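> got a sequence here, can you build the structure:
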Amino acid sequence: MSNDSKPDDELAGTEQPFVSHLIELRDRLVRASIAVAIAFGVLAFFPGPSALYDMLAAPLVAQLPAGSTLIATNVISPFLVPLKITLMAAFLIALPIVLYQVWAFVAPGLYSHEKRLVLPLVFSSTVLFFIGVAFCYFFVFGQVFKFIQSFAPKSITAAPDIEAYLSFVMSMFIAFGAAFEVPVVVVLLVRMGLVTVEKLREFRGYFIVLAFVIAAIITPPDVVSQLALAIPMCILYELGVFAAGYFNQYSKAPDEQA
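This next block holds a predicted model:
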């Protein structure tokens, strides 16, 4: 009898913590969803989905010939596309709250030295993603569209589709937002012991080639957007190498420091 009951004794008390973790995860997801929903409701009233799309399309419209506008080839596109943009903007606005909920869920299971690393990385990754998106919108779009329109034959009237433009914008935002996370990735690689700062310095030349290859793959086939992505990646790589040494020492466990 004692041998039969031993597996039950070993599992005793494990169900309740697991259920409590699931409940906490649900609560965190609900709070993050509420934050996104509130941001969506505010943006739906001011400035509104149509105004948000006009703001998003402004860099392209500014480079189109006089009288040219974007078109909708789908019947429901004028309704769905602005709503998608509003949802995207709401998620970006609520992103700090969403990341805080993720941090609050995993923080109890971390050591103090791990918290010293994770919290700055969560904050810096959020800021770097926003900087990448802003850099893409305010600088890259204008230069890319100007470059493309300069090669357009005069016999062609440009009238881009709004869904195609949204897909292009989303891919560019994700590409530049992810590219600006290079310092965070470098710091994590060093802290996890997968590579050393010295090896990263030796890898500098290879990374420059890799950055231009990545830029050529994920950006449109024009020189402007490729340079606009590859050059910041190289600069951010140097920033990540510099920061890796500091964070590696700052987030060490007490026994590692000893």
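> going by C-alpha atoms from here, please, whenever you check contacts or count neighbours.
Will do.
> can you tell me how far residue 193 is from residue 244?
11 Å (CA to CA, to the nearest Å).
> stretch 221-234: which residues count as buried?
Buried residues in stretch 221-234, counted by 16 or more other CA atoms under 10 Å: 224-230, 232-234.
> residue 193 and residue 244: which is more packed in?
residue 244 (24 against 9; other CA atoms under 10 Å).
> rewinding a little: and which of the buried residues of stretch 221-234 is nearest residue 80?
residue 225 (28.2 Å; CA to CA).
> list the contacts of stretch 100-114.
Contacts to stretch 100-114, defined as CA atoms under 8 Å, 6 or more residues apart in numbering, come from residues 24-25, 28-29, 31-32, 115, 119, 122, 250-253.
> one more sequence to fold, the one below, so I can look at both together:
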Amino acid sequence: MTDKAPVEETFISHLIELRNRVMRAVIGVAVICAALMFFPGPTAIFNYVAAPMVNALPAGSSMIATGVISPFMVPMKVALVVSFIIALPWVFYQLWAFIAPGLYTHEKRLVLPLVVSSSLLFMAGVAFCYFFVFNRVFSFIGAIAPASIAVMPDIENYLDFVMSMCLAFGATFEVPVVVVILVRMGIVSIEKFKEVRRYAFVGAFVIAAIVTPPDAVSMLSLAIPMCLLFELGILIAPMFVKATQAPEEPA
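From the prediction side, this is the model:
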């Protein structure tokens, strides 16, 4: 009974620490969301997010809302998602602060750069999707739409599409981080990654075909960056391994 008590106390203390970190992350997102509610406001944020679709619509067309409360709820959801993206470094920092006490000094040198790079890569993926992919996808769809069809997208469907696409691009831009972690943990070697390079490229195109709309523009816009980021992960992984080795650890 006495042996189990310290284990239970340690487990409970970890749960309390996890709860505190989650609450701090949520509070950070809530603070940014509250600030965005006042400036620039949910409507302005939604108008900015919807701009690629609106600009690609035929003259005289506009987006519609089929739900009763959609004109209110959709801008609020967009503001919440934008708040989470802005607060992503704070959220990742809370994750790092939770696991940092259990790491060695040389391991901590790896975690902090990964937290920063993960945040930047996810934001880069979302920005790439918004500024590059959306304009081309919506223009392509508008160009091939029959003249007999009135293009008036529903704002809820548009939000679902935007969120899924941004999530897909943000997640796939984490490829270098995944490669670095697998190499550093010794699960996959650099040589093995180089051997399976061709299969990784094929997998990138398969994933792009699954998560993007059925057009070549979207697929290539996701598959090509994934291949380049895979190569980037292979390039920088040895540097991370060397920088985070313990003094007595062999190369």
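> just the TM-score for the two chains, thanks.
For this chain pair, the superposition-based TM-score is 0.96 by TM-score structural alignment, normalised by the length of structure 2; 251 aligned residues with a CA RMSD of 1.3 Å.
> how about the buried residues of stretch 221-234 of structure 1 in JSON lines, adding distance to residue 258 of structure 1 and secondary structure?
Shown next, in JSON lines, are the buried residues of stretch 221-234 of structure 1 (distance: CA to CA, whole Å; DSSP: H, G, I helix; E, B strand; the rest coil):
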{"residue": "224", "distance to residue 258 of structure 1": "50", "secondary structure": "helix"}
{"residue": "225", "distance to residue 258 of structure 1": "48", "secondary structure": "helix"}
{"residue": "226", "distance to residue 258 of structure 1": "46", "secondary structure": "helix"}
{"residue": "227", "distance to residue 258 of structure 1": "45", "secondary structure": "helix"}
{"residue": "228", "distance to residue 258 of structure 1": "44", "secondary structure": "helix"}
{"residue": "229", "distance to residue 258 of structure 1": "42", "secondary structure": "helix"}
{"residue": "230", "distance to residue 258 of structure 1": "40", "secondary structure": "helix"}
{"residue": "232", "distance to residue 258 of structure 1": "37", "secondary structure": "helix"}
{"residue": "233", "distance to residue 258 of structure 1": "35", "secondary structure": "helix"}
{"residue": "234", "distance to residue 258 of structure 1": "35", "secondary structure": "helix"}
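> helices along the stretch 151-258 of structure 1, start to end?
162-179, 182-191, 197-202, 204-218, 223-250, 254-257 (DSSP state H, counting those that start in this stretch).
> any idea which of those helices is most buried?
helix 182-191 (a mean of 21; mean count of other CA atoms under 10 Å).
> how big is the offset of it relative to structure 2?
For helix 182-191 of structure 1, the mean deviation from structure 2 after alignment is 0.8 Å (mean CA distance after the TM-score superposition for structure 1).
> possible to save the contacts of stretch 100-114 of structure 1 as a markdown table with distance to residue 160 of structure 1?
Listed next are these as a markdown table, based on distance: CA to CA, whole Å:
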| residue | distance to residue 160 of structure 1 |
| --- | --- |
| 24 | 46 |
| 25 | 42 |
| 28 | 40 |
| 29 | 37 |
| 31 | 38 |
| 32 | 35 |
| 115 | 47 |
| 119 | 42 |
| 122 | 37 |
| 250 | 50 |
| 251 | 50 |
| 252 | 53 |
| 253 | 55 |
